[in-house]
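Enquirer: Could you look at this predicted model? Sequence included:
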Amino acid sequence: MTALGRSGVGTGPLGFGAAGIGNLYTPLSDEQAHEAVRAAWERGIRYFDTAPHYGLGLSERRLGAALRGHDRSRYTVSTKVGRLLEPVDGPAGDDLANGFAVPATHRRVWDFSADGVRRGLEASLARLGLDRVDVVYLHDPDDHAGQAFREGYPALEELRAQGVVGAIGAGMNQTEMLTRFVRDTDVDVVLCAGRYTLLDQSAADELLPEAAARGVSVVIGGAFNSGLLADPAPGSTYDYARAPRQLLERALRLKEVAGRHGVTLRAAALAFCSAHPAVTTVLAGARSAAEVHDCADQFATPVPAAFWQEARDLGLLPGAGPS
């Protein structure tokens, strides 16, 4: 286990992203979700990341239930604050507009105030059935920067000082504000989703060098850019929407190159993320035991240097990255 920043919270190189078990896109049963977490444990994964946003709390409830019975000192859980879940009156359809196949029993309320952070964490602990979480991230404060830096972050710092949580940070799908967190606060870790992948290396410009220089750990999410790099095909998703034709074509070319070198595109995608020295952990989002086993297998597969070289020669990758 590697410590996140200067905290005492440990994590391994491969983590479990729990958005899928919150019924991302399509529903799955409690048993299927539990089997996915069980498979992650069997493969040695000990870091599990969730959030209230994922399935309106369903991901947290399922993850907590699946981990129950395991020695609490043997695994790391992170969750997120910034969206409070408030019950709605009566039936209100589903939550597919937000990407989750669950009944819309609650509405999300943005709140990065100190009180909102504490209330959000308390509610997450109740859903998880835990007395503590190890890492708390400010979740997607893109449009709430003022409140997040002025109130949300100091609240997390206080919770860390009190020993309520072990490590604090921010999780986003962009790099600019994450870089600000690294430069202007004392975060232990940032979670960067989708911005350091085979198709988007924007995190390499400032975020990753700044994190490395300041001893801040980086967790990479969205290694497959929400699906396109897992199995590129017409209709594949990129950043949770239909992939643009140009990106689909690039992903298909990368898949061909990977095949010529005896590896899958999935193995190359995971290897690319994990190779940067600032990256502590890559989160693999999985919704079934089969997907977990596949991710673990692909993560353990060596990707030959000749793949990276050919991808660069063809203009499919920049100079930065593995060699």
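Expert: Now that the structure is in, tell me what you want to look at. Numbering: from 1, shown residues only.
Enquirer: C-alpha only now, for contacts and for neighbours.
Expert: Will do.
Enquirer: ok, the most far-flung residue of the chain relative to its centre - contacts?
Expert: No residue in the chain sits farther from the centre than Gly90, which is 32.2 Å out by Cα atoms, centre = their mean. Residues in contact with Gly90 (Cα atoms under 8 Å, 6 or more residues apart in numbering) are Thr105.
Enquirer: ok, and here's another one to check against it:
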Amino acid sequence: MTFRQRPLGSSAVAMTELAFGAAAIGNLYTPVDDAQAEQAVEAAWQEGIRSFDTAPHYGLGLSERRLGEALRGRPRSEYTVSTKVGRILEPAPAATGDDLANGFAVPATHRRRWDFTADGVRRSIEESLNRLDLDRIDIAYLHDPDDHAEQALTEAYPALHRLREEGVLGAIGIGMNQAEVPARFVRETDLDVVLLAGCYSLLTQRGLAELLPQAAERGVGVVIGGVFNSGLLADPKPGATFDYAAAPPEVLNRALELKAVCERHGVPLRAAALRFPFGHPAVASVLVGTRSAAEVHDCAEMLRHPVPAALWAELKERGLLPPEVPTPEESCR
């Protein structure tokens, strides 16, 4: 059963409600072998996932190469691929060791160089097309321009706009772990989509203050990443991580309270975490990083799991969700 597809802004690009995040098959934190990576993508296809996200940053290009290989031979019109610009990969022939300082268990064969110039954007897209073995990219995101917002706005964004007009790209967006800079881009540019990571979940709704309402008003699609907040909402327990660090006790306790309410309604916490973002009308998809076929099948099962309206109501009654936060059954009224 294929997941429902939702359009991104006024573009011709649509995404399945569940998207495959390919950072993990770029050896995020720990190695994944070629066969395991291919099996994860195959499982996504079997589950009806047709949207795949990668970036040059992920494993120094390994994620793009593996994703391209795994998708080769599949009907190109049936899936969407997103990648990112802002980091150029340059060979480092004298380098030794690994790339774990940047989070990836791969040899340090290249170094990353921030580049949000127009030439850098074109070079990045050309190199991504080669690694992916594709002739077009469906979505290109400006990747983490936290310290480069002005250059991304005045140089990188216009370059992506031209590539979209040329048909090299189907849609353009911005992907960040914060909501403020993307909100500015929604106001000042003609974006199709925002990839918002770690800012809209059962535990934190920072994206609701400004970004999500603006996106809904301007018809910009939003893809939500980090719905498990670095794993805490997948399995809350002592030692779990929250936003890439050890979860503070008060945050862990809140996650355990969320889990208890979910269990009373017969719903796994993972299922509620995956379904929650769709309460907001701007949200088109949730993006989950998976490194194995088993993880893919679990995410698909969890997103398909029914979540009763009474669960959201109890979360609000107990103060675990603010009363103004839209929940999925409300978005259908």
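Expert: Perfect, thanks for sending it. No experiment lies behind these values; they were computed from the predicted model shown.
Enquirer: what's the TM-score for these two chains?
Expert: For these two chains in superposition, a TM-score of 0.98 is obtained (TM-score structural alignment, normalised by the length of structure 1); 323 aligned residues with a Cα RMSD of 1.1 Å.
Enquirer: Alignment lookup: the residue farthest from the centre of structure 1 to structure 2.
Expert: Here Gly90 of structure 1 is matched to Ala94 in structure 2, going by TM-score structural alignment.
Enquirer: Is that match in a helix, a strand, or coil?
Expert: Look at Ala94 of structure 2: counting by DSSP: H, G, I helix; E, B strand; the rest coil, its state is coil.
Enquirer: what stretch of structure 1 does stretch 167-181 of structure 2 fall on?
Expert: Alignment note (TM-score structural alignment): stretch 167-181 of structure 2 is matched to residues 163-177 of structure 1.
Enquirer: Now do the buried residues in the matching stretch.
Expert: For stretch 163-177 of structure 1, burial by neighbour count (16 or more other Cα atoms under 10 Å) applies to 165-175, 177.
Enquirer: Span of it from start to end?
Expert: Across its full length, stretch 163-177 of structure 1 reaches 26 Å between end residues, using Cα to Cα, to the nearest Å.
Enquirer: In structure 1, mark out all the helices, start to finish.
Expert: Counting by DSSP state H, structure 1 has these helices, from start to end: 30-42, 58-67, 114-128, 145-147, 153-161, 176-184, 207-214, 245-260, 265-275, 289-299, 305-313.
Enquirer: Show residues contacting the shortest one.
Expert: Outside helix 145-147 of structure 1, the residues that touch it by Cα under 8 Å, 6+ apart are 112-113.
Enquirer: Now for Leu211 of structure 2: which residues touch it?
Expert: If you count contacts by Cα under 8 Å, 6+ apart, Leu211 of structure 2 has them with 179-180, 182-183, 186.
Enquirer: Val288 of structure 2 too?
Expert: Here Val288 of structure 2 is in contact with 18-21, 225-227, 299 (Cα under 8 Å, 6+ apart).
Enquirer: what lines up against it once you look at structure 1?
Expert: In structure 1, the residue matched to Val288 of structure 2 (TM-score structural alignment) is Ala284.
Enquirer: just Pro158 of structure 2 next, same as before
Expert: Using TM-score structural alignment, the partner of Pro158 of structure 2 in structure 1 is Pro154.
Enquirer: Name the nearest residue to the most centrally placed residue in structure 1, ignoring sequence neighbours.
Expert: By Cα atoms, centre = their mean, structure 1 has its centre lying nearest to Gly221, at 3.6 Å. Once flanking residues are discounted, Gly221 of structure 1 sits nearest to Ala193: 4.2 Å by Cα to Cα, 6 or more residues apart in numbering.
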